[in-house]
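> show me the folded form of this:
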Amino acid sequence: MKTLSKLIASGFYSGYLPKAPGTWGTLSFIFVWLLLENFSNFNQCAVIVSTIAIGFVSTQICLNSFKHKARNGKIDPSYIVIDEWAGMAISLINVPSTNPELILIAFLLFRVFDVTKIWPIVLFEKLPGSAGIMLDDIVAGIFSALIVNLILL
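Sure thing, here's the model as predicted:
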């Protein structure tokens, strides 16, 4: 169970890539999303909900199973990037896979919101456990999706 949770929480080990694991994790999700969108029964809402649900569970299992050093009183291992997957899934709501420019805009907006942690995103980051790890990226994804969908109008 620990190994499976680590596999999922790390975005199929993309979170272990050197330098900027959050960016690598986000990029790996875009690749997965583009693959999934080729299936005729692709359901964006199902992908988002399942990524979030699996993300909360796998992140909490990793936090419980592995020893992590708290940094500034917060535990957020850099290899856990399933939160980036959830945020990016939200960022890509309604974005057609045939529009690489809009995919790039969604990616850049999400990374800016995720890295800068503007208010109110920063409030969610302070929550304990998997909630703090997941919810700040989910809110960053919502901010990104709002802007991207305004562009689509």
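> all contacts plus neighbour counts: C-alpha atoms, from now on.
Noted.
> in this structure residue 34 contacts residue 99, no?
No. The criterion here is C-alpha atoms under 8 Å, and residue 34 misses it with residue 99 at 11.1 Å.
> neighbour count winner among the two?
residue 34 (13 against 9; other C-alpha atoms under 10 Å).
> which SS state does the closest residue to that one other than its chain neighbours fall under?
Excluding the flanking residues, the one nearest residue 34 by C-alpha to C-alpha, 6 or more residues apart in numbering is residue 97, at 6.4 Å. Assigned by DSSP: H, G, I helix; E, B strand; the rest coil, the conformation of residue 97 is coil.
> report the contact partners of residue 97.
34, 37, 103 (C-alpha atoms under 8 Å, 6 or more residues apart in numbering).
> one more: residue 113?
Taking C-alpha under 8 Å, 6+ apart, one finds 121, 140, 141, 143, 144 in contact with residue 113.
> and what of residue 65?
Counting by C-alpha under 8 Å, 6+ apart, residue 65 makes contact with residue 2.
> ok, back up a step: of all the contacts of residue 113, which comes closest to residue 88?
Set against residue 88, the nearest of the contacts of residue 113 by C-alpha to C-alpha is residue 141 (5.8 Å).
> hang on, the earlier thing: now render the contacts of residue 113 as JSON lines, adding distance to residue 19 and secondary structure.
Below are the contacts of residue 113 laid out as JSON lines (distance: C-alpha to C-alpha, whole Å; DSSP: H, G, I helix; E, B strand; the rest coil):
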{"residue": "121", "distance to residue 19": "23", "secondary structure": "helix"}
{"residue": "140", "distance to residue 19": "21", "secondary structure": "helix"}
{"residue": "141", "distance to residue 19": "22", "secondary structure": "helix"}
{"residue": "143", "distance to residue 19": "25", "secondary structure": "helix"}
{"residue": "144", "distance to residue 19": "23", "secondary structure": "helix"}
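> another for comparison:
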Amino acid sequence: MNMPPSFCSNPIHLLALGFGSGLAPKAPGTFGTLVAIPFFWLLSHLSIEMYLVALLIAILAGIWLCGKTSRDMGAHDHPSIVWDEFCGYWITMFATPASWSWIIIGFLLFRLFDIWKPYPVSWLDKNVQGGLGIMVDDMAAGLMAWIVIQGLQILF
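Modelled structure (predicted):
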């Protein structure tokens, strides 16, 4: 889909497209997740409670802005919409140290679950529509990756 240049000048679309990272010609979800990493690093300096508040705001805003961008594009969950990857990665990294090793492990785990889409991620992806549908499968993938990364932290 060719988007007019003015499309990204809309701040709602700019966020939904991950500051343009979703426009990568290949693997936009992976590029979106990569762009989410510096934002995680900033979030990691917050208390656990404030991280959760920021995450909740990002998720609630994401439901709306992904839904609006999807409607404006005329395509449900267009690959260029990557705010859901941002939030999914931030879920994965909740209460995880901001060291490069954990950042990379979190990135790999989140991308694994987001691409693989094991149940219930696949069910959510197929059966929930609108902005919530765009967000919820990545939130579930993030939660699954979070469970694994928390287990790894206990072991290592």
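> report the TM-score for the pair.
With the length set by TM-score structural alignment, normalised by the length of structure 1, the two chains reach a TM-score of 0.87; 145 aligned residues with a C-alpha RMSD of 1.9 Å.
> if we can go back for a sec, distance to residue 113 of structure 1 for the contacts of residue 97 of structure 1 - can I get that in JSON lines?
Shown next, in JSON lines, are the contacts of residue 97 of structure 1 (distance: C-alpha to C-alpha, whole Å):
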{"residue": "34", "distance to residue 113 of structure 1": "22"}
{"residue": "37", "distance to residue 113 of structure 1": "25"}
{"residue": "103", "distance to residue 113 of structure 1": "15"}
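> stretch 111-121 of structure 2: end-to-end distance?
This stretch, stretch 111-121 of structure 2, spans 12 Å end to end (C-alpha to C-alpha, to the nearest Å).
> can you pull the buried residues of it?
Judged by neighbour count (16 or more other C-alpha atoms under 10 Å), stretch 111-121 of structure 2 contains these buried residues: 111, 113, 114, 117, 121.
> what's the average distance of the helix or strand containing the second one to structure 1?
The reference is to residue 113 of structure 2. Residue 113 of structure 2 belongs to helix 100-116 when elements are defined using DSSP states H and E. Helix 100-116 of structure 2, aligned to structure 1 and superposed, deviates on average by 0.8 Å (mean C-alpha distance after the TM-score superposition for structure 1).
> in structure 1, which residues correspond to that helix?
Mapped onto structure 1 using TM-score structural alignment, helix 100-116 of structure 2 covers residues 100-116.
> neighbouring contacts of the strand or helix carrying residue 123 of structure 2?
For residue 123 of structure 2, the host element (DSSP H and E) is helix 121-127. With contacts defined as C-alpha under 8 Å, 6+ apart, helix 121-127 of structure 2 is touched by 114, 133, 134, 136, 137, 138, 140, 141.
> run the last query once more with 10 Å
With contacts defined as C-alpha atoms under 10 Å, 6 or more residues apart in numbering, helix 121-127 of structure 2 is touched by 77, 113-117, 119, 132-144.
> same question, stretch 27-46 of structure 1
Contact partners of stretch 27-46 of structure 1, identified using C-alpha under 10 Å, 6+ apart, comprise 11-15, 21-24, 26, 47, 50-52, 81-82, 84-90, 92-94, 96-98, 103-104, 107.
> run the last query once more with 7 Å
Outside of stretch 27-46 of structure 1, the residues within contact range by C-alpha atoms under 7 Å, 6 or more residues apart in numbering are 14, 85, 97.
> tell me how far it is from the chain's mean position?
Distance of stretch 27-46 of structure 1 from the chain centroid (C-alpha atoms, centre = their mean, to the nearest Å) equals 14 Å.
> for the contacts of stretch 27-46 of structure 1, give me TSV that also has distance to residue 60 of structure 1.
Shown next, in TSV, are the contacts of stretch 27-46 of structure 1 (distance: C-alpha to C-alpha, whole Å):
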residue	distance to residue 60 of structure 1
14	18
85	16
97	32
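> any idea which of those is closest to residue 153 of structure 1?
Of all the contacts of stretch 27-46 of structure 1, residue 153 of structure 1 sits closest to residue 97, with 16.7 Å by C-alpha to C-alpha.
> in what helix or strand does residue 42 of structure 1 lie?
Going by DSSP H and E, residue 42 of structure 1 is not in any helix or strand.
> distance of it relative to residue 5 of structure 1?
For residue 42 of structure 1 relative to residue 5 of structure 1 (C-alpha to C-alpha), the value is 24 Å.
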